[in-house]
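> Show me how the following folds:
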Amino acid sequence: MTHAGPKIGAAAGALLLILIARHPANATLPPSSIAAPLGADAANPAAERTCLTTAIYYESAHEPEAGQEAVARVILNRTRQRDYPATICGVVWQGHARATGCQFSFTCDGSLRRRPVADLWDKAEQVARRMLALDRQGQGAEAEPLLNYHADYVAPGWRLGLMRKQKIGRHIFYARKAEGRAATRDMPTADAAAPPVAEPSIWGINLAAAASDRQAIGGGKGL
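Below you'll find the predicted structure:
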């Protein structure tokens, strides 16, 4: 007769200790499912943090921290541009309901079927919190804001109309040339108490206008 019980118990205990070490009690765990928030829910702070975390994770989970911060900067910078949605969730999920034209490919290419790895999600969430805090303090404004990027193994044609700024990890980031800069949206100051007001979002509203404005900047690995 064999007695496998103690060995199995020891192995399970060791695995539990590893999981506890990797995922402390205060770590942020991934949601069980991820989908675009609806209506006014897209503008509340918790939803915006989740949207930013989601984009950081699916776009740059394995990138250096500086690369994750740059992805977050692109999203936050777009909320200030009049030709993008005014909310973080609106920017992240822009065009996701169309067959083509999603701004961030993970929102329409099936990537969301892969549940995030817990420790990588927690890291992305920490980056999102930090970047949101800096943005609220008014430290996000840039004279030549990063608005686009693509992976270094592709060469989209739209990059020729932009100004290359920096390469971080596998991503190359761009700003608009002076002649191509659109009007910026007036943003609240760091001391403003009023909550953000969402513009008509992309979920079933004004999709044609969004599409015509963004034809030159497609989804996929080019943002």
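> drop to CA atoms for contacts and neighbour counts, all remaining ones
Will do.
> Residue 58: neighbour count?
Other residues lying near residue 58 total 19 when counted by other Cα atoms under 10 Å.
> Which strand or helix spans it?
Using DSSP states H and E, residue 58 sits within helix 45-60.
> tell me the angle of the helix or strand where residue 70 lies relative to helix 45-60?
In this assignment (DSSP H and E), residue 70 forms part of helix 65-78. Following axes from the mean of the first three to the mean of the last three Cα atoms, to 10 degrees, one obtains 130 degrees for the angle between helix 65-78 and helix 45-60.
> tell me what helix 65-78 is packed against?
helix 45-60, helix 88-92, helix 118-136, strand 146-151 (3 or more Cα pairs under 8 Å, 6 or more residues apart in numbering; DSSP states H and E).
> Check which helices and strands the helix holding residue 58 is in contact with.
Partner elements for helix 45-60 (3+ Cα pairs under 8 Å, 6+ apart): helix 65-78, helix 88-92, helix 118-136.
> Which one, of these, ends up nearest to residue 55?
For residue 55, the closest of the helices and strands packed on helix 45-60 is helix 88-92, at 6.6 Å, according to Cα to Cα.
> Check which helices and strands that closest one sits against.
Counting by 3+ Cα pairs under 8 Å, 6+ apart, helix 88-92 packs on helix 45-60, helix 65-78.
> Now distance to residue 14 too, for those, in CSV please.
Converted to CSV, the helices and strands packed on helix 88-92 look like this (distance: least, Cα to Cα, whole Å):
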stretch, distance to residue 14
helix 45-60, 29
helix 65-78, 30
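> nearest to residue 211, of the ones you listed?
helix 65-78 (15.4 Å).
> In the closest one, which residues are buried?
Across helix 65-78, burial judged by 16 or more other Cα atoms under 10 Å covers 65, 67-78.
> what's the angle between that helix and strand 146-151?
Using the same axes, to 10 degrees: helix 65-78 against strand 146-151 is 130 degrees.
> quick one on the thing from earlier: do you know which of the helices and strands packed on helix 45-60 lies nearest residue 6?
helix 118-136 (29.2 Å).
> what angle sits between that closest one and helix 65-78?
50 degrees.
> list the helices and strands helix 118-136 packs on?
Secondary elements touching helix 118-136 (3+ Cα pairs under 8 Å, 6+ apart): helix 45-60, helix 65-78.
> Before we compare anything, build this one as well:
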Amino acid sequence: MNKLFQIIFILSFGLYFSQINVEEIKKNVTENPQEYNNYLEVFKKNPKNLTQQQMNFLYYGSRFMGSGDEISNYNDDYKEIWKVAEKKTSKSKAEKILAKAEAAYAKDPLNKSILKNMSNIYRSLDDKSKEDLAVFQYNAVVNTIGKSGSGASEDSPICVIWPGDVISQIDNLRGYGTSADFKQNMKFLPDGSMLTVYSMGSKKIFVKLVGGFR
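Below you'll find the predicted structure:
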């Protein structure tokens, strides 16, 4: 995460945890999709106007509103768009991929990877306002995950919606042991989510995949 991401992340958010009620969120978004869509429009334009509760509703609710093929779409676009955008690129290359990148963003605006890549594209284009918006959107998603739970117990798991975000939590075990000490346990919860417990030495991390696998 570059310096700009770090500064905005630190200045913008607190440190409290907010437990995620999967069944309640699923019920609310499916019964009232217009509320979800309203929050999504706010997120696209000015996420600062969303409370943490609204971000929880939006981010975790997207698990039950999406088509389920967002990962395949991202992978299909990777070679042509995101591989270019992942690193600093020239203005001319950014201009060539902009239209397709914005179309992909419109289909999956809560995707962390897309948001980070969009900020890179706008930076290459010297579009500061759109870069800052993409950065803030990215941090709003990261912050929502971070505030979902401490990860220290089954009662306070870190809640994510993509399997890749479950696996990434393994990085937080570094320094607590060796690969030989690593353990992983998984179980499905009554709400359809999957709880994964990673451990190494005395360190344990509890991660909930909201809604389970897609």
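> Quantify their similarity with the TM-score.
Comparison of the two superposed chains (TM-score structural alignment, normalised by the length of the second structure) gives a TM-score of 0.25, and 97 aligned residues with a Cα RMSD of 6.2 Å.
> Check the secondary structure at the closest residue to residue 196 of the second structure other than its chain neighbours for me.
The spatially closest residue to residue 196 of the second structure, leaving aside those adjacent along the chain, is residue 186, at 4.4 Å (Cα to Cα, 6 or more residues apart in numbering). Using DSSP: H, G, I helix; E, B strand; the rest coil, the structure places residue 186 of the second structure in strand.
> Same question for residue 20 of the first structure.
helix.
> since we're on it, how many residues are nearby?
Neighbour tally, residue 20 of the first structure, other Cα under 10 Å: 11.
> ok, it to residue 120 of the first structure distance?
15 Å (Cα to Cα, to the nearest Å).
> same check, this time on residue 149 of the first structure
Applying Cα to Cα to residue 149 of the first structure and residue 120 of the first structure gives a distance of 21 Å.
> Also residue 90 of the first structure?
Counting by Cα to Cα, the gap from residue 90 of the first structure to residue 120 of the first structure is 24 Å.
> From the neighbour counts alone, determine which of these two ranks first.
Between residue 90 of the first structure and residue 120, counting by other Cα under 10 Å, residue 90 is the more crowded of the two (29 against 18).
> residues of the helix or strand hosting residue 11 of the second structure that come out buried?
Here residue 11 of the second structure sits within helix 3-12, counting by DSSP H and E. Using 16+ other Cα under 10 Å as the burial criterion, the residues of helix 3-12 of the second structure that qualify are 5, 9.
> Now for residue 38 of the second structure, how many residues are close by?
11.
> returning to what we had before: the residue nearest to residue 196 of the second structure: what's it in contact with?
194, 195, 196, 197 (Cα atoms under 8 Å, 6 or more residues apart in numbering).
> If we use 10 Å, what do you get?
Listed by Cα atoms under 10 Å, 6 or more residues apart in numbering, the contact partners of residue 186 of the second structure are 194, 195, 196, 197, 198, 206, 207, 208.
> Can you mark which positions in the lengthiest helix in the second structure are buried?
The helix that spans the most residues within the second structure, counting by DSSP state H, is helix 128-146. Across helix 128-146 of the second structure, burial judged by 16+ other Cα under 10 Å covers 130-141, 143-146.
> Return the member of those residues nearest to residue 43 of the second structure.
Looking across those and measuring by Cα to Cα, the closest to residue 43 of the second structure is residue 137, at 7.1 Å.
> Quick check: that closest one touching residue 45?
Yes: using Cα atoms under 10 Å, residue 137 of the second structure makes contact with residue 45 at a distance of 9.4 Å.
> Distance of the closest residue to residue 112 of the second structure other than its chain neighbours relative to residue 132 of the second structure?
Leaving aside its sequence neighbours, residue 112 of the second structure sits nearest to residue 138 (Cα to Cα, 6+ apart; 5.7 Å). Noted for residue 138 of the second structure: a distance of 10 Å to residue 132 of the second structure, by Cα to Cα.
> Which neighbours do those two have in common?
Residues touching both residue 138 of the second structure and residue 132 (Cα under 10 Å, 6+ apart): 5, 119.
> What are the buried residues along stretch 116-127 of the second structure?
116, 117, 118, 119, 120, 121, 122, 123, 124, 125.
> ok, now which ones touch the third one?
Yep, that's residue 118 of the second structure we're talking about. Contacts of residue 118 of the second structure by Cα under 10 Å, 6+ apart are 82, 85-86, 94, 98, 101-102, 105, 112, 124, 130-131, 133-135, 138.
> quick one: which of these is nearest to residue 64 of the second structure?
Nearest to residue 64 of the second structure among the contacts of residue 118 of the second structure, with distances taken as Cα to Cα, is residue 112, at 17.3 Å.
> Was I right to think that closest one contacts residue 142?
Yes: under the criterion of Cα under 10 Å, residue 112 of the second structure makes contact with residue 142 at 7.7 Å.
> Can you report how many residues lie near residue 54 of the first structure?
For residue 54 of the first structure, using other Cα under 10 Å, the count is 27.
> is it true that it touches residue 125?
Yes: using Cα under 10 Å, residue 54 of the first structure is in contact with residue 125, at 8.2 Å.
> Roughly how far does the closest residue to residue 85 of the second structure other than its chain neighbours sit from residue 29 of the second structure?
Closest residue to residue 85 of the second structure apart from its sequence neighbours, by Cα to Cα, 6+ apart: residue 117 at 5.3 Å. Distance, residue 117 of the second structure to residue 29 of the second structure, by Cα to Cα: 28 Å.
> same deal with residue 62 of the second structure?
8 Å.
> Good, wrapping up.
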